[in-house]
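Undergrad: Sequence below, structure please.
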Amino acid sequence: GILFHHIMATKGDPYLLAARMSFDNKDTLDRYLDAVQKVVDRHDILRTAIMWENLSMPAQVVLRRATLSVTHLSLNPADGPIFHQITALTDPREHRIDLTQAPLVRFIIAQDIDSSWIAVELIHHSIGDHSTLELMAGEIQLFMENQDELLPEPQPFRNLIAQ
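TA: Take a look at the predicted model:
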């Protein structure tokens, strides 16, 4: 179902979720993105891509390493508030991500006029639901607080499939 709707959509993606966040400075944003990369490294479902072209049936492919995609936009404040511009540019009704390129979580960032940073996280529902987002948020927080030793051993996605 999810892949079918992704392929059939002529623009946008009904299964793409967007979350906007603001950071006081670039250092905090970079620490956050580093923490997200560490969470992606821990969980195979977050390193999953979906392949279907030239295949008899679609396949989920788990990569050993998937580098987080971060796109830096240079937006002009004369065109309106940066927050509104980046929100419009990443609207899931208009924006798509390539499901063949893991991880299916992406960030688009831009500096605001007050030197703060705005980030939009795009995550595809094929790799995450509400539970996944909660797990990611908790782990990101632990990495940001240098308490990652408290993290449990990650469970392979294949264990979930077997259930």
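
Undergrad: From now on I want contacts and neighbour counts done on CA atoms only, so please keep to that.
TA: Will do.

Undergrad: what about the residue of the chain positioned farthest from its centre, distance to residue 28?
TA: The centre of the chain is farthest from one residue, residue 78, which by C-alpha atoms, centre = their mean lies 28.6 Å away. Counting by C-alpha to C-alpha, to the nearest Å, the separation of residue 78 from residue 28 is 26 Å.

Undergrad: can you check residue 17 too?
TA: Remark: distance between residue 17 and residue 28 (C-alpha to C-alpha) = 23 Å.

Undergrad: is it fair to say the residue farthest from the centre of the chain lies in a helix?
TA: Yes - assessed with DSSP: H, G, I helix; E, B strand; the rest coil, residue 78 lies in a helix.

Undergrad: All the helices of this protein, in order from the start?
TA: 2-8, 26-42, 82-89, 130-144, 157-162 (DSSP state H).

Undergrad: between the second one and helix 130-144, how many degrees?
TA: Interaxial angle of helix 26-42 relative to helix 130-144 (axes from the mean of the first three to the mean of the last three C-alpha atoms, to 10 degrees): 120 degrees.

Undergrad: show me the contacts for the residue nearest the centre of the chain.
TA: Taking C-alpha atoms, centre = their mean, the centroid of the chain lies closest to residue 105, which sits 2.0 Å from it. Contacts for residue 105 (C-alpha atoms under 8 Å, 6 or more residues apart in numbering) come out as 46, 68, 69, 121, 122, 123, 124.

Undergrad: again, 6 Å this time
TA: Contacts for residue 105 (C-alpha atoms under 6 Å, 6 or more residues apart in numbering) come out as 122, 123.

Undergrad: Quick one: neighbours of residue 47, just the number.
TA: Residues lying near residue 47 (other C-alpha atoms under 10 Å) number 25.

Undergrad: Surely it is in contact with residue 104?
TA: No - with contacts counted by C-alpha atoms under 6 Å, residue 47 stays clear of residue 104, the gap being 7.5 Å.

Undergrad: To compare with the earlier structure, here is another sequence to fold:
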Amino acid sequence: MVTPQQSRVSKKDIESIYPLSPMQQGMLFHSLYNPESKTYLSQIQITLQGNLDINAFQQAWQKVVDRHSILRTCFAWKKTKQPLQVVRKNVTLPWFNQDWRSHSPAEQETKFQELLTSDREQYFELDKVPLIRCHLIQVEDQKYEFINTGHHILLDGWSTAILLKEVFEFYAGLINHRPINLPTPRPYQDYINWVQQQEQTQSERFWRQNLQGFTSPTPLVFDKWNLFNSVLTVKLIEKSYQYPIKTPYR
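TA: Predicted coordinates:
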């Protein structure tokens, strides 16, 4: 079991510091104003069926954390003129393994719903990293339930889809002993720099014109990807997606 990091931050472990996006500022304000609210918590549920390599799966998630600076980010607002996001160089993803195979399916379902609820009740301290955590529960010899809980201030829905795709690409590479060379990701700081250079009035006019007539949100769509012999079910909020998974290198 790996737990959240609560130690003091060393300057040597800081990769970068930069302002928040307007959306992040709003989320930070509302999260601090009403810390009991779960509005900005996101929870992903994945059902995995097959011969899962638990260590490789955990390593794949850690590789994604190492790869993306936003997943190593916390927030500073005390004694600063404006809120800032602080990127740490090294962050260990909190990971909790459990084995429920001795419980009946009914007991497992009860325990699982209790875990979903209790994990959402566990408040994220926004000035500490990381703002995500993972639970992996084995319910049968070849069936697992996985929960990833995080703060929405880090990721939106589209980014979550990319994150999951990379996790399973890294997993496939690890179990097949093949390197996975993904393109270097653009740091989130690049987006912040771009936002600060924009003319807000012109941007608002552009989107008002292009979104004129839209009355409902566009549903989130996940692409399918084939990675290893299993069936992957992803539940994000109230939506559910299922993918057949195949091993790519055998």
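
Undergrad: From residue 68 of the second structure, how far off is the alignment partner in the second structure of residue 71 of the first structure?
TA: Under the alignment by TM-score structural alignment, residue 71 of the first structure pairs with residue 96 in the second structure. Computed as C-alpha to C-alpha, the residue 96 of the second structure to residue 68 of the second structure distance reads 21 Å.

Undergrad: Distance check, residue 187 of the second structure against residue 205 of the second structure.
TA: 27 Å.

Undergrad: hang on, the earlier thing: counterpart of the residue nearest to the centre of the first structure in the second structure?
TA: Counting by TM-score structural alignment, residue 105 of the first structure corresponds to residue 132 in the second structure.

Undergrad: what do you get for residue 31 of the first structure?
TA: Structural alignment (TM-score structural alignment) places residue 31 of the first structure against residue 56 in the second structure.

Undergrad: how many neighbours does its match have?
TA: Residue 56 of the second structure, neighbours per other C-alpha under 10 Å, totals 16.

Undergrad: Could I get the contacting residues of it?
TA: Residue 56 of the second structure sits next to residue 171 when contact means C-alpha under 6 Å, 6+ apart.

Undergrad: Nearest to residue 99 of the first structure among the helices of the first structure would be which one?
TA: helix 2-8 (8.8 Å; C-alpha to C-alpha).

Undergrad: how big's the offset between the closest one and the second structure?
TA: Once fitted to the second structure, helix 2-8 of the first structure is off its aligned match by 2.0 Å on average (mean C-alpha distance after the TM-score superposition for the first structure).

Undergrad: Residues touching that helix, excluding its own?
TA: So helix 2-8 of the first structure is contacted by residue 13 (C-alpha under 6 Å, 6+ apart).

Undergrad: 7 Å - rerun?
TA: With C-alpha atoms under 7 Å, 6 or more residues apart in numbering as the test, helix 2-8 of the first structure has contacts from 13, 15, 126.

Undergrad: tell me which residues in it are buried?
TA: Under the neighbour-count criterion of 16 or more other C-alpha atoms under 10 Å, helix 2-8 of the first structure has 3, 6 buried.

Undergrad: corresponding residues in the second structure for it?
TA: Helix 2-8 of the first structure lines up with residues 27-33 of the second structure when matched by TM-score structural alignment.

Undergrad: Pull up the gap between the alignment partner in the second structure of residue 129 of the first structure and residue 43 of the second structure, please.
TA: Counting by TM-score structural alignment, residue 129 of the first structure lines up with residue 156 in the second structure. Applying C-alpha to C-alpha, one obtains 12 Å for the distance of residue 156 of the second structure from residue 43 of the second structure.

Undergrad: okay, and the common contacts of these two?
TA: Contact criterion C-alpha under 7 Å, 6+ apart; residues shared by residue 156 of the second structure and residue 43: none found.

Undergrad: ok, these two, which is more surrounded?
TA: residue 43 (20 against 11).

Undergrad: contacting residues for the closest residue to residue 88 of the second structure other than its chain neighbours?
TA: The shortest distance from residue 88 of the second structure to any non-neighbouring residue, by C-alpha to C-alpha, 6 or more residues apart in numbering, is to residue 14 (4.6 Å). Contacts were defined as C-alpha under 7 Å, 6+ apart; by that measure residue 14 of the second structure touches 87, 88, 89.

Undergrad: okay, now the last one: neighbour count?
TA: So that's residue 89 of the second structure. 14.

Undergrad: Check whether it really touches residue 15, as I assumed.
TA: Yes - under the criterion of C-alpha atoms under 7 Å, residue 89 of the second structure makes contact with residue 15 at 5.2 Å.

Undergrad: Just give the number of residues close to residue 1 of the first structure.
TA: Around residue 1 of the first structure there are 6 residues (other C-alpha under 10 Å).

Undergrad: just how off-centre is the match of helix 2-8 of the first structure within its chain?
TA: With C-alpha atoms, centre = their mean, to the nearest Å as the basis, stretch 27-33 of the second structure stands 19 Å off its chain's centre.

Undergrad: Now do the strands in the second structure.
TA: Remark: strands assigned in the second structure by DSSP state E are 14-19, 41-49, 73-76, 84-88, 95-99, 132-140, 143-151, 230-236, 239-245.
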